[in-house]
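Colleague: Sequence and predicted structure, then a few things I'm wondering about:
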Amino acid sequence: MTVAAVTGTVTALIPNPIFTRMVDAPWWAYPTWITSAVLSGLLIATYAQPSPRHPQSERRSIAGAALSFLAVGCPTCNKLVLLALGTNGALTWFGPVQPVLAIGSLALLGYALHARLRLATSCPATAQRQ
């Protein structure tokens, strides 16, 4: 819930007085935002139980979260994109790439969650009952 609230507020998918979007959000931004928030929440929950460290899944989860933020954000509101490409470049180059970033972010988050769950051990209380 926290991931959804923070990402939705900063990218102005949730209307708020602090952040505004210069370009309307496309239809696919909302399902991407919710799906990435669910995957991120499940991924964060896997860290509640100690498990063997898997640095690749940690890197994938961070990259997936960053890509999902870039994918659902306003192309002209991202200062790094504006500095690199300018307003015209943000709309003509970065905007059309955002759906690809969305797919990549969901794939990375899903793969990181799969890797974390594969390495997870069973709950000690459940293991004792068997």
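Modeller: Received the coordinates, thanks.

Colleague: Please count neighbours and contacts with C-alpha atoms only from this point.
Modeller: OK.

Colleague: Run through who's touching stretch 118-130.
Modeller: By C-alpha atoms under 8 Å, 6 or more residues apart in numbering, the residues outside stretch 118-130 that reach it are T46, S51, P52.

Colleague: ok, second structure coming up, stack it against the first:
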Amino acid sequence: MTSSPGPLSSWPQTAVLAVHALRAWKMPQVGAAAGAAVAFGLLLGLATVLIPNPVFARDIPPVWWNYPVWVLTSLLSGMLFATYVRPSFVPSDDRVGDGPTADAGERRSGRLGMAGGMLAWFAVGCPVCNKLALLALGYSGAITWFAPVQPFLAVGALLLTGAALLWRLRGQIACPVPGREKEKVR
């Protein structure tokens, strides 16, 4: 493992580290990514009625971009889930992700991933079936104000989930180096 680039590291370097991490994945990570992507896709697809079902209803039909956002968010979320699966080559006493710095990074990437999933749900869901939008804006307000914002929510969902995935993948290759504590001057 190499030391991690700083917090303002370049995106190309992060992308290269992410590709290296993906190449190192074994069957446990690939299987977890596939399973989680299917599970997330089913959950999001059924709840937003992108997959027609008798349990949920949708007043306004989906638009063309709902489907690619749904699939991409499912794939990114599945891959993000797989980053939490322990690689088989890491000894149990030398775990990746130990320490307070790693915990903060895991929380941050977990929050980004969760926010991306929630934004995807708001983005691909029916604008008038969303109870929060309906309560806040009313039926006509949800159509007039919330529906035009949904594509931006979709872009935000993809960016947040993608950033969380890149962050986690980068951390599998490059570990953060803890900074030295400042000495107290007396």
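Modeller: That came through, no problem. All values derive from a computational prediction rather than experimental measurement.

Colleague: where does the TM-score land?
Modeller: Once the chains are overlaid, their TM-score stands at 0.90 when taken by TM-score structural alignment, normalised by the length of the first structure; 122 aligned residues with a C-alpha RMSD of 1.2 Å.

Colleague: among the contacts of stretch 118-130 of the first structure, who's most crowded?
Modeller: Sorting the contacts of stretch 118-130 of the first structure by how many neighbours each has (other C-alpha atoms under 10 Å) puts T46 first, at 16 neighbours.

Colleague: Scan the first structure for its longest helix.
Modeller: Here the longest helix in the first structure is taken by residue count, with DSSP state H as the criterion, and it is helix 95-119.

Colleague: Let's have the contacts of stretch 118-130 of the first structure in JSON lines, adding distance to S105 of the first structure and secondary structure.
Modeller: Rendered in JSON lines, the data for those read as follows (distance: C-alpha to C-alpha, whole Å; DSSP: H, G, I helix; E, B strand; the rest coil):
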{"residue": "T46", "distance to S105 of the first structure": "18", "secondary structure": "coil"}
{"residue": "S51", "distance to S105 of the first structure": "24", "secondary structure": "coil"}
{"residue": "P52", "distance to S105 of the first structure": "24", "secondary structure": "coil"}
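
Colleague: Which one of those is nearest to S68 of the first structure?
Modeller: Ranking the contacts of stretch 118-130 of the first structure by separation from S68 of the first structure, with C-alpha to C-alpha as the measure, puts T46 on top at 19.4 Å.

Colleague: so that closest one makes contact with R116?
Modeller: Yes - contact between T46 of the first structure and R116 holds when scored by C-alpha atoms under 8 Å: they sit 6.8 Å apart.
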